[in-house]
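Chemist: I'll drop the sequence and a predicted model, then ask my questions.
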Amino acid sequence: MLQGDLVLSSTYDSRLVGLSIVIAVLASYTALDLAGRVTAAKASARIAWLIGGGIVMGIGIWSMHFVAMLAFSLPMPMSYDMWTVLVSMLPAIIASGGALYLASEEVLSIWQLLIGGVVMGIGIALMHYIGMYAMRMEATTGYDPLLFVLSVAIAIGASIVALWMAFQLRRQTSATGGRTKIGSALVMGAAIAGMHYTGMAAARFKATNPRAIITPQAMTNSLTWLAVGIGVATVVILGFALMTSFVDQRLAASAKLLEQQEVETQRSQLFTEITLRIRRSLKLEDVLNSSVKEVRQALTTDRVIIYRFNPDGGGNIIAESVADGWVKTLGQKVNDPFREDDIEMYKNGRVRATNNVFTAGFTDSHKKILKDFQIKANLVAPILNHSQLVGLLCAHECSRPRNWQKSEIDLFRQLAIQVGIALEQANLLDELQQAQRVLRLRDRAIAAASNAIFITDAHQKDNPIIFCNPAFETITGYSLEEALGRNYRFLLGGDTGQTTVEQIRDTVSDSSECQIVKNYHKDGTPFWSELTVSPVRDAFGRVTNFIGVVSDITLRKQAEEVLRHSKEALQSQLLELISDVKEATNGDLTVRAKISVGEIGIVADFLNTIINSLRQIVTQVKTAAHQVNVSVGENSGAIQQLADKALTQLSDITRTLKEIDSMTVSIQAVAENAYQSAQIIHTTSNKVETAGKAMDLTVNSILSIQQIVAETANRVKYVGETSQKISSLVSLMNQIDMQTNLLAINVGAEAAWMGDAGRNFVAVAEEIAQLVAQSNEVTKEIQHIFENIQLETSEVVKAIEQGTTEMVEGANVVEDAKLNLMQILEVSRQIDYLVQSIFTATISQTQTSQTVVSLLKKVAQASERTADSSGIVSRSLQQTLEVAQQLQDSVGVFKTEAHSE
């Protein structure tokens, strides 16, 4: 078929088109699977997988392209250059190898994705157009620019998407990952096929030999079978590659499983060794140090610490193992409040693994702590004691972020549990050692006690003694063997009554504080003891033992007996002393106590001294009271007169204050009037000054008007002088008229003489005569006007001169008025000065009067206080007189002199 100018129309075999799409999808799936195999392969096998995968993937893409080319047919014979076809395979293989390499990398940046996609797309487009170049036929090939660019863009876009999909799906091996790979392969296959058929649509074929155009039925069968053969071969190659990948995946999974089992075995062995090394010592410090050291070596990390919580919040780092070059944190206190979720997580035994602390979303305070400790990644596991969170085991990676492996996290969790157990055992051992030390200290204290201590067994019959200290043997004289198994009652003597025994039983049953008991030594001698019994109870509150403490108080009892006899003797002597001085209570100071030997004799002597001193004092008081009575009687009248005079003075001062207050009010009124007068005079002065300034302005205005009038008079005079010139001109014009008139007469005469020849001159002479007549009239009018001007000018000049005279007189009058105002202003200023002086004087007088009033008030207050004080003194003297009388009456009852009967 022909289109236009020998443009060939193309057709497609739909079966081969479908086969090409199937090959494209299968090749895409193979590429995604090979990307995962290359990623999972070790370094030695990775290169082989890259080369083999690139070849297989390139052959699959090329096969899809070539089968699609064979599906294309034109109405003329076509063939393909074999070498060119083989060369077109190379860009596909190279692009496929590059794509597999990029997809197998750990990180694929956006720039790597874009550049790799562009290179891969250009390689596929190059493969396509080199393959089209391999076509041999009697026609030329052209391309539509838009579709050509679109096909290259589709190739690049499909390559970028395929590369991104391969990178994202490389590690997925689950069923969901398989379905995702199939869907991605369908998308990639459709994109590759779309690129190919868009590129084919861009081609334009023009026949160069119209006779070569034939029906393509003859060659269809052979091309179809060639396409089918290539397709089957490609499917076999891709299937073999997928089978190889599947087998390698199974082998890799088996190897990985074996490796995991080996790692698990090694980890178990390492765990056992570390556990044994941690538990090698039961000392708490050794357990802490060995734990952090062994864990750091097992994880090959930079720092391992043990963090212990404090009861009051926060915690301390109590153990650390750190590599050289990093911050040491041992002993530091960390105040970082934990969230409730974190505490619950740790109580449940979970481990927190942080690969990168900068992207973990920690609080600002926690980030600061991590920064100060140079932490980039960490593991945190709880340390539990009886299900209580007591601390944390922390592993720090300081050099860089770290992806913690599951095996490392599991090992760390198990080691944290063993560290918690080891710490618990060490704490138990430490507590046991402390308890043993306390027990040893208690035994030494009981052994060193001076009191006898014994313990009885409440479970045995008769509550026998099962322990006693050395002091028991010292006090009682019984040895340990003799006391054990016997009840405490064996120390009681035969003379101990049943009441005492019952009291001891009550002391034991009631756990009383103490009971004084008379006991007997082994040799039979008695001794007094103070017995204290306390029960010992078990965890259920049941009494299991009794502890008794026996204190030897024999010496204290003997001292109490001696003290009792001394007390009785002192009481007898004291009664005798009281009988001797009994009359002193009735006022008889002449009595004397008998002085005996001992303390009472000293007291009697001291009491005699006191009575003698008291007698002397009473005698002196009597004399003083009499003198006071006499003095108060003499001075009370004078003090009363002083009080009366003070009251009189206070009354006079009060009247003076009232008069001064009236005078002060008058002075203040004068000051107020003077102040108002000063204000009026000040206002008048201001107005006079204002009037003077107005007069100055008036004089200046008159002078200005006088100057203007003078200039006007000068101008009027100048007009008069000018009018004089007009008068001269009028005279001149009259003369000219006379001469002209004379000339006209002469001309008329000459014309008359000349007769007819002189008629023209006669007419001229008449015209001249008329002009002269008119000129005379005009001249007369000008003369009349000039005379009027002269008259008016004279009158104006006279008026101006008269006005000037009047203005000068007015200016003189204003100057006289100004002088009078200045005199008034001067007088006002003098009056103002005098009024100000009066105002100042009145203010001073007011202040002086106020000062006088203040002083008089103080004097009045002093007089009032004097009067009050005089009254108080008078009353005090009266009271003193009464007290002196009472005192004289009181001391009168005392007998200070002995009278002989």
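Modeler: All right, it came through fine. Numbering: from 1, shown residues only.

Chemist: could you use CA atoms for every contact and neighbour count after this?
Modeler: OK.

Chemist: may I see the buried residues of stretch 547-555?
Modeler: For stretch 547-555, a neighbour-count test (16 or more other C-alpha atoms under 10 Å) marks 547-553 as buried.

Chemist: from these, which land in strands?
Modeler: Of the buried residues of stretch 547-555, the ones assigned to strands by DSSP state E are 547-552.

Chemist: nearest to Met188, of the buried residues of stretch 547-555?
Modeler: Met188 lies nearest to Ile547 out of the buried residues of stretch 547-555, by C-alpha to C-alpha, at 94.2 Å.

Chemist: how about the closest one: what's its closest non-neighbour residue?
Modeler: Ile455 (4.5 Å; C-alpha to C-alpha, 6 or more residues apart in numbering).

Chemist: just checking, what packs against the longest helix belonging to the chain?
Modeler: Counting by DSSP state H, the longest helix found in the chain is helix 599-754. In terms of contacts (3 or more C-alpha pairs under 8 Å, 6 or more residues apart in numbering; DSSP states H and E), helix 599-754 is packed against helix 554-580, helix 759-891.

Chemist: this is the other structure I want to compare:
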Amino acid sequence: MDVLDISHSGFLTAMACVVALVAGFTGLSLTRDLAKKPVFQKKVAITLAAVALGGGIWAMHFIAMLGLKMPILFYYDAAITLVSALSAILLVGAALLLLHFAERTPWVICVAGAIVGVGILVMHYIGMAGLELCRAIYTVPGVVFSSLVAIGLCVLAFWIAYGHRTNRTILLGTVCFAVAVCSVHFLAIAGTNFVAEPSVTEFGPSMSNETLALGVIFFSFVIFGASLWVSVTYLVPPTAAPISGTEAEAGRATAAASPIPATDLQIPCESEGKKIFVRSRDVLFVRADGHYTQVYTQTERLFCAWPITEASKRLLPAGFLQTHRSYIVNPSRVARFERNRDKGRCLFDGADLPPAPVSRSKLKAIQDKLASQVGAVRA
């Protein structure tokens, strides 16, 4: 079994890396500011981002494979090639859903990055299984090293891009993502030998390099077009939502005095795409949601652009209590306090209102402060 000599096209290798970079930029940019959007829009944006990132992984791989030169003619199984693309898209989509619909803790970010790294590996090895008239023979060091690089660099990319969401970190995360995709492919290829395979085991129809090139070119143009579309959002400064006269008056009243009594503080929120101000006396509690917060009233849950640190700075001097690193409660609206050993929670009157947890370190202080309210404490 003779090992085939291989070489690479420098131009196509460079183009593969460019496509990975553009795909990473497009996918990570599509998921900016999703906390401000309704659930349906979040799902659409995550779907598009998964196609951009997963499809970019696939396009990078096969552009590089088009640049792979062997002394024999070889083809691709079209069905396996399609499965490799769908696998990458689905795994990336799972990671993005985890990041945008679960509490974004450091552990969740690491798990999401690891899932994307696995997606790159799955896509690569399924894609390689689609080769016809030649066969890839893998080495253990090549598989192990490429796997470690894939998962490690993807965790780093998502840690940078999602640890603190800014334009700068998204761009740095883009570079890390592209490096991860390209490194995995070429490290895996470096640890792979190719041998001629005289017979063809067909799973799906055969596809020549020319046909594959047409598909890759088309998808690459789609990615580049989407990249131009999202890049506009980096150039145009966000415009403030129009504020009615009543809201402007409320805003001026908010800034008039410091500290502001809890009954007078106006909290800027959004409801159905419109900016509104909610009086702090009507707020039951505030919950962290990524780099933003959710404001709960008796009947509504509203989006607020304040991060939890800003909410703490504004609301704690106004009489609110921080019961947990992710929760700030209005003590005057707490219906009762429940304690079970080293756990506690504040409960509120209202249908379907979740309780606000009390962390163990704050348990005694919160219980003491709420004890003065009639009927608030139940040990």
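Modeler: Perfect, I can see it now. Note that the coordinates shown come from a computational prediction; the quantities given were computed from them, not determined experimentally.

Chemist: circling back: and the helices and strands packed on helix 599-754 of structure 1: which comes nearest Leu16 of structure 1?
Modeler: Short answer: helix 554-580, nearest of those by C-alpha to C-alpha, at 129.5 Å.

Chemist: now that closest one: how far from the chain's centre is it?
Modeler: 81 Å (C-alpha atoms, centre = their mean, to the nearest Å).

Chemist: what residues in structure 2 pair up with it?
Modeler: On structure 2, no counterpart of helix 554-580 of structure 1 exists by TM-score structural alignment.

Chemist: Ala241 of structure 2 matches what in structure 1?
Modeler: Match for Ala241 of structure 2 (TM-score structural alignment): Leu258.

Chemist: how deep is its match tucked in, by neighbour count?
Modeler: Using other C-alpha atoms under 10 Å, Leu258 of structure 1 has 12 other residues around it.

Chemist: average offset between the helix or strand hosting Leu19 of structure 1 and structure 2?
Modeler: Using DSSP states H and E, Leu19 of structure 1 sits in helix 14-40. Compared with structure 2 after the fit, helix 14-40 of structure 1 shows a mean deviation of 1.7 Å (mean C-alpha distance after the TM-score superposition for structure 1).

Chemist: how about the very next helix or strand once past that helix: buried residues?
Modeler: Next in sequence after helix 14-40 of structure 1, counting helices and strands by DSSP H and E, comes helix 43-71. Across helix 43-71 of structure 1, burial judged by 16+ other C-alpha under 10 Å covers 46, 49-71.

Chemist: now stretch 240-252 of structure 2
Modeler: Buried residues in stretch 240-252 of structure 2 (16+ other C-alpha under 10 Å): 247, 250-251.

Chemist: same check on stretch 315-327 of structure 2?
Modeler: If you call a residue buried by 16+ other C-alpha under 10 Å, then stretch 315-327 of structure 2 has these buried ones: 315-316, 318-324, 326-327.

Chemist: next step: those restricted to helices.
Modeler: Using DSSP H, these in helices are Leu315.

Chemist: for the buried residues of stretch 315-327 of structure 2, give me a markdown table that also has distance to Val143 of structure 2.
Modeler: Output for the buried residues of stretch 315-327 of structure 2, formatted as a markdown table (distance: C-alpha to C-alpha, whole Å):
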| residue | distance to Val143 of structure 2 |
| --- | --- |
| Leu315 | 53 |
| Leu316 | 53 |
| Ala318 | 58 |
| Gly319 | 58 |
| Phe320 | 54 |
| Leu321 | 52 |
| Gln322 | 48 |
| Thr323 | 48 |
| His324 | 44 |
| Ser326 | 41 |
| Tyr327 | 45 |
